[in-house]
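S.K.: no sequence for this one, just the structure:
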């Protein structure tokens, strides 16, 4: 109980810890001076037979010891975690300061100060300073052992943020063998206060002093309502400490109800990138979707499944899930069934290259909107042996899905495209550019269906994305492989991409291609370094290895071709691409011939003929 009260006082003094340590050490030096006189002169004489200038000598001794102590960094060390190196440093302080004091006193001919006092005072001081630190450490460890009992697994967390989320977090995680040692918050009104029995030490700038982290094994970011810019700043401070960093769920995650505030998770790339959340025109999207039947091709993929989740929020009459992979279809169906139990789902195993299956699905279920997300998108995998398959799936599949939608009089057909369709250097990008050209063809037919495309960059956490690979490599202890030190990419989160697709669908007229505001491009190597740091490691422990550009890979991605221009839209994160001219009259027959020619399965043949269809395609 005594230590608990003392601990509270120490926590409140932590922001001024170095000054308090200097004052405590000065008091111990003073006591050691008196103890030395007592040892040398006995009880009867130790107080009365001193020189008249003894008090001035004592002040000088304290000043010398304090100066040497400060120079050697003694006040920065935490008493609660004192160790042999700390005691060694104290020994050097006492030796250096003791010699300096003895030399000055002797040179000043202050002969009434006993020589034995000058010789023994450094020893008594070292004993006093060391005993004080060892006593504090012993009491601290005893208290911690009583608090955590047998469940102490070394997880001692410093919580960043001292709001309502921190209070709920502490209440939850301390029952799961975490020990919260303190909180930091930039609000000066909270400094020194206690939340759920834990003291707010001070501001986040205390993270820059390593001594404040001596008893900390993890940092927990507990600021779910903070802006992305605020979170990015705090994460930068946290990453610089070299400690593992975890976070509570964001406000969006909590609103979705899939997690709780005390369920800490690892830092995700979207926490690092600092993008502000998308603000949807909810009324426009709701009027587009509410009460209507929506079909999503590739419904089990990363983008397709998130599209389904976002669509479900706006109350469609039903969602038709069209997916080639049985397992992926099962997964998205289970997820939607759990999140939206009253939403009717139609689950269809189907291939977008099968026109009969597409016609049957649309005739039977009569969707008002079709989002075409079915595609092969892994660049190196589609570059050689699978190039012809990529063309058939990405381009022919788009043509057939659009044809079935036109025949079924679907109101809107939205193609999910990619930044790799701009000045493509790989087969995947060229096939997606050809898919955009297919959309232009169907938009010109005057069928009554509005055909449009939405183009965006890399999506964090999607299948085939570099980020899951980085996290897996870090978990295995490295190395982390990056293709090139200068390679950059645009990134956005899966929910952000899906929401902007819905927004674009509510705005678009037929034949338009929308380009998303992807923010600033990010160096992949910098992102890898940040993830390594936030995992609590250094590049010395988990190195980055550069493996070289893969087939068809660019150093820099583009969102618009050189000759394209863009126009603003009512939504600030979307722009309208004005693409070049109409298709040649024989373009479509050449596409169909290529997609049905088995001899085109040879990669070189496919690339040459694909270049004829997509002139801006420049194979590498």
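M.R.: Sure, I can see it. Fair warning: this is a prediction, and the values are worked out from it, not measured in the lab.

S.K.: C-alpha from now on. contacts and neighbour counts both.
M.R.: Fine.

S.K.: what's the single longest helix in the chain?
M.R.: Criterion DSSP state H: the longest helix present in the chain is helix 115-148.

S.K.: What residues of it count as buried?
M.R.: Neighbour-count burial for helix 115-148, with 16 or more other CA atoms under 10 Å as criterion, is recorded at 117-118, 120-130, 133-134, 136-137, 139-140, 143, 148.

S.K.: Could you identify the helix or strand that succeeds it?
M.R.: strand 156-160 (DSSP states H and E).

S.K.: Double-check that residue 361 belongs to a helix.
M.R.: Yes: under DSSP: H, G, I helix; E, B strand; the rest coil, residue 361 falls within a helix.

S.K.: Based on its surroundings, how many neighbours for it?
M.R.: 21 (other CA atoms under 10 Å).

S.K.: Ok, the one 4 residues further on next?
M.R.: Here the count is done by other CA under 10 Å, and residue 365 has 16 residues near it.

S.K.: what residues are up against it?
M.R.: Residue 365 makes contact with 293, 320 under the criterion CA atoms under 8 Å, 6 or more residues apart in numbering.

S.K.: The structure to be compared is supplied as follows:
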């Protein structure tokens, strides 16, 4: 039947059934059929007609019965009440004292019961007809027997993707109870229930669960060898929704032991809304995320600089697709080219700069120190000089935790970039506000350890780790970009802002968690039948065991709870210019010892490892068992900084 025919059928059935509902109400009110038939026939026609009109206003006839839900029935009940109230008011206007008006209340209950019963019966009939196809063989259990879990179970029954078989819950009071037609088992019976029911996947239906509890649940589920998925978010699952859209795989950010702080609106758009903004390294991990965040804040213009044609093209196309009204200019070239940068500034007045262009992969920069220093140091000097010359309002440098007491050229180059911005703040302070934002690794950035681990998992392992104790700070890339934008709005000049990164994470714990999330087991001396082993290869040249975010400088609070303000020691601008000139001359010689000496002269805290070697006592090649640490991460994620 087409849609018009279905609506006509529903209206006809209601016009036949509602008079009977009214008659039943009259019989209950007056007690016998003879008394009920004394009242005029018009009442038996008028009330059903008004009721059908009310149903039409509530969109009951437009609703797809197979997907009808409680909200639709609630609206129908309200409109039915309005219809009965209208009849009551009509009777009052007619001064009809003979008609028992309490009949209308009885009629509301009977008519609403009819609507609910008829629609639910048809809905269940249609669903059974559609589910005559073979049942899916993917048996799933739902962890969490609350309202979200019950709604998810009902949703799954309308699809051919999953076959829900039971609930798991930590509450003993729910053990062996039935919810949404499924038996609830306490989590103590997890292993035997999974085996007896053939459960292949468990969906965690706890949308507001804390990261700590989520890690505990995931560890428990991994021990019984089932795939784990999670309900996307706390939402009102509409009847008939597709389960594949309501559940997803667990992500690393789900296990991150810190909750992102929403941006403060007064800080977030202060340097962006209505401004002409320039982002260097716009095609990189942090640069591209900065562009996405900035584009949502209605800047007057957005200028992008990147030396990678493909990266620049990709982010430009993405921004144009999402924000076609935004004026975007893409400039292909290196920030080390003073001529290019000055031409851009001459042709396009700029209000705010976010300088994210940098080489940041520690081993590569350590092997190519000349290119790394020229890009990171000279590029920062060119941008700072141009910002001061053209009186840019705010200029923000994206720095790194590796700039704190650096042991590698990449970290030292970022510290020199900080010194350049500090010197520029001293020289151009009244006209341009310079600041630096320092943070650690972010989820989703390039040079990440997670894609490496995933490739190694696909190849059957082992996962390569430099050292059993190496640890890093991590945060979400979107939150990092938001905090960078807010930090720039709080700058007074020469500030070093340090983002709260939470607790550091051991990379070995990260690797073990990734193995577990993949439904695999670790191969160790105690478990030689495991799937994936860990292999320790020793620290890379210049790599540190632990990263730091703070030096011995003074730390002050800022207007944002996740951002600290620091005052670092600075060099005299003239002295720094001389040092950098000498450093660039040393780079021309390609003499590593001379270059390292010049870097050491500029960054007194720079402590390179002798001959770029890893520390003594190299790491073992098999991961030692760690009984003092939890199997899952206390704080989680991967990725190096842009």
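M.R.: On my side now, so go ahead. Please read all numbers here as calculations on a predicted model, not as lab measurements.

S.K.: tm score of chain vs chain?
M.R.: The TM-score (TM-score structural alignment, normalised by the length of structure 1) is 0.69; 464 aligned residues with a CA RMSD of 2.9 Å.

S.K.: just to revisit the earlier point, helices or strands up against the longest helix of structure 1?
M.R.: Other helices and strands packing on helix 115-148 of structure 1, by 3 or more CA pairs under 8 Å, 6 or more residues apart in numbering; DSSP states H and E, are helix 2-13, helix 17-45, helix 84-107.

S.K.: Kindly name the residues of structure 2 that line up with the longest one.
M.R.: The alignment of helix 17-45 of structure 1 onto structure 2 (TM-score structural alignment) covers no residues at all.

S.K.: that older thread, pipe the helices and strands packed on helix 115-148 of structure 1 into TSV and attach distance to residue 177 of structure 1 and mean neighbour count per row.
M.R.: Formatted as TSV, these follow (distance: least, CA to CA, whole Å; neighbours: other CA atoms under 10 Å):
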stretch	distance to residue 177 of structure 1	mean neighbour count
helix 2-13	19	14
helix 17-45	28	17
helix 84-107	28	17
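
S.K.: Looking at those helices, which is nearest to residue 355 of structure 1?
M.R.: Proximity to residue 355 of structure 1 (CA to CA) singles out helix 2-13 among those, at 70.3 Å.

S.K.: Counting by contacts, list what that closest one packs against.
M.R.: helix 115-148, strand 198-202.

S.K.: and the ones you listed as JSON lines, adding distance to residue 578 of structure 1?
M.R.: Output for the helices and strands packed on helix 2-13 of structure 1, formatted as JSON lines (distance: least, CA to CA, whole Å):
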{"stretch": "helix 115-148", "distance to residue 578 of structure 1": "64"}
{"stretch": "strand 198-202", "distance to residue 578 of structure 1": "54"}
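
S.K.: just how off-centre is stretch 245-265 of structure 2 within its chain?
M.R.: Averaging C-alpha positions (CA atoms, centre = their mean, to the nearest Å) puts stretch 245-265 of structure 2 4 Å from its chain's average.

S.K.: Alignment lookup: residue 429 of structure 1 to structure 2.
M.R.: For residue 429 of structure 1, the residue aligned by TM-score structural alignment is residue 411.

S.K.: Correction: the previous question concerned residue 580 of structure 1.
M.R.: Counting by TM-score structural alignment, the partner of residue 580 of structure 1 is residue 569.

S.K.: That match is in contact with residue 552, isn't it?
M.R.: No: the criterion here is CA atoms under 8 Å, and residue 569 of structure 2 misses it with residue 552 at 9.6 Å.

S.K.: Looks to me like the match of residue 580 of structure 1 is in a strand.
M.R.: No: Residue 569 of structure 2: not assigned to a strand; according to three-state DSSP it is coil.

S.K.: Tell me, how many residues neighbour it?
M.R.: Neighbourhood size, residue 569 of structure 2 [other CA under 10 Å]: 10.

S.K.: can you pull the contacts of the aligned partner of residue 256 of structure 2 in structure 1?
M.R.: Aligned by TM-score structural alignment, residue 256 of structure 2 pairs with residue 273 of structure 1. Residues in contact with residue 273 of structure 1, defined by CA under 8 Å, 6+ apart, are residue 232.

S.K.: Would you quantify the distance from residue 273 of structure 1 to residue 475 of structure 1?
M.R.: Computed with CA to CA, to the nearest Å, the distance linking residue 273 of structure 1 and residue 475 of structure 1 is 21 Å.

S.K.: Skip the chain neighbours and tell me the closest residue to residue 151 of structure 1.
M.R.: Counting by CA to CA, 6 or more residues apart in numbering, residue 151 of structure 1 lies nearest to residue 177, which is 5.6 Å off, once chain neighbours are set aside.

S.K.: OK, contacts around the equivalent of the one you found over in structure 2?
M.R.: Following TM-score structural alignment, the counterpart assigned to residue 177 of structure 1 within structure 2 is residue 161. Residues in contact with residue 161 of structure 2 (CA under 8 Å, 6+ apart) are 136, 138, 243, 244.
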